[in-house]
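Asker: Structure, please.
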Amino acid sequence: MAYWLMKSEPNVLSFDDVVAKGVPEEWHGVRNYTARNNMKAMKLGDEAFFYHSNIGKEIVGIVKVVALAHPDSTADLNAKGEVVWECVDVSPVRKLPKPVTLETIKQTPELANMALVKLSRLSVGPVTPEEWKLLCKMGGL
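Answerer: Here you go, the predicted structure:
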C-alpha cells in the first residue's frame, strides 16, 4: 500500500462533506500533471491524508482509494478529442482526533522533506511510510 496527501479547500469540499455524502467522492478538478500522474499511480486501498488547504491548512482525516484513475467528469476533451485529466474516487476512513496543522508539520524536523513542505502547490502528493506513521501519531491515532 502507498500513502498520499490530497488537498481540498474546505469551503468547496471538506472532509465532513465527504463523510456526509455517504458515497465515494470523485477527486475531480485537479489540473496539474504531476498531481494527475500521482492519482494514476494510486492503487485500490491506498490511503491518503485529507488536507484542508487555504482555510485551516491542516490534515483533518484519512480517505482510501476505492476507484482507480478514470476520466475526470469535470474535464473537457483536448483538441484531439482525448481525455487529459483523470481522477480517482475516495471514501472516508476516519477523522483525525487532532488535526495536524501545516505550521506544526513545518516545525517537525522529520517532516522537512515531505512533499507538502517541498512542493507546497502540489494538490496530490506522496507520503512516505515514515511520514505517515509520524503524522498519524501527531493526529492522535
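Asker: CA atoms for contacts and neighbours, from now on please.
Answerer: Will do.
Asker: Identify the residues contacting Glu47.
Answerer: Shown in contact with Glu47 (Cα atoms under 8 Å, 6 or more residues apart in numbering): 1-4, 62-65.
Asker: Nearest residue to it in space, ignoring adjacent ones along the chain?
Answerer: Lys64 (4.3 Å; Cα to Cα, 6 or more residues apart in numbering).
Asker: Could you also give me the structure for this second sequence? I'd like to compare it with the first:
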Amino acid sequence: MTLQDTPRVPPSARYWLMKSEPDECSIDDALAAPGATVPWTGVRNYQARNFLRDAMQVGDGVLFYHSSCPEPGIAGIAQVASGVRPDPTQFDPASPYYDPQSRDDAPRWLLRDVQAVRKTRLLSLAEMRQHPALENMRVLQRGNRLSITPVEPAEWAAVLQML
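Answerer: Below is the predicted model:
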C-alpha cells in the first residue's frame, strides 16, 4: 500500500473499525455508491452510538469490517465523511432498525456518512490474532460485539502493513 492509497486524515484524526454485514452494505456496495459514500445506519448500541456522536470527526480513518458472514474480517479502508445526523431508519416501521420509542424531536440513534477509499484483501480475524501488535485490538477481545470501536494509531499502522 502506498501513501496515496490511504485516506488523508488530519493530524488530530482518530481511527475506527466499523462493522457492516456484507449482505446489507459491503465494501463493494460502498465503492459503487455515489461518491463512494454511504450513510452508516443501524447503530443500535449506546456505546457505539456515543463513539459515533462524540468522538468521530470528519476525515477519521475507518477499517471497513465485514461481519456476520462466513469469513469476517477487514475488507477495505474508508473515512468518516460527514457530521452526525439522525438515523432515519429509527422512524421507519418497515425497517429492521425501527425504534418505536425514538421521537422526531428527540432521536435516539444517529449516523455519519462513510466514504470508501479502497477495497483490500480480506484480513481475517484468525490472521489478525496472530499479529502481536494487534493483541489488544478491541475487535479481538473476547465478548466484544460493538459495531464501532476505536483503533489505536499503532494498530492502524499494523493493519495497513498487513494489507
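Asker: if we can go back for a sec, filter the contacts of Glu47 of structure 1 down to the ones in strands?
Answerer: 3-4, 62-65 (DSSP state E).
Asker: quick one on the thing from earlier: farthest pair within the contacts of Glu47 of structure 1?
Answerer: Met1 and Ile62 (14.0 Å; Cα to Cα).
Asker: one step back: test my guess that the residue nearest to Glu47 of structure 1 contacts Gly45.
Answerer: Yes. Because the distance of 5.7 Å satisfies Cα atoms under 8 Å, Lys64 of structure 1 is recorded as touching Gly45.
Asker: neighbour count winner among those two?
Answerer: Taking neighbours as other Cα atoms under 10 Å, Lys64 of structure 1 and Gly45 compare with Lys64 leading, 24 against 17.
Asker: OK, contacts around the equivalent of the more buried one over in structure 2?
Answerer: Under the alignment (TM-score structural alignment), Lys64 of structure 1 pairs with Gln79 of structure 2. Gln79 of structure 2 sits next to 7, 58-62, 114-117 when contact means Cα under 8 Å, 6+ apart.
Asker: if I look at Gln79 of structure 2, how far off is Ala30 of structure 2?
Answerer: Gln79 of structure 2 sits 11 Å away from Ala30 of structure 2, going by Cα to Cα, to the nearest Å.
Asker: can you pull the buried residues of the strand ranked longest in structure 1?
Answerer: Longest strand of structure 1, by residue count under DSSP E: strand 86-101. Within strand 86-101 of structure 1, the residues that count as buried by 16 or more other Cα atoms under 10 Å are 86-92, 94-96, 98-101.
Asker: which residue numbers in structure 2 go with the next helix or strand after it?
Answerer: Using DSSP states H and E, the next helix or strand after strand 86-101 of structure 1 towards the C-terminus is helix 102-106. Matched against structure 2 by TM-score structural alignment, helix 102-106 of structure 1 falls on residues 125-129.
Asker: centroid residue for structure 2?
Answerer: Met18 (1.8 Å; Cα atoms, centre = their mean).
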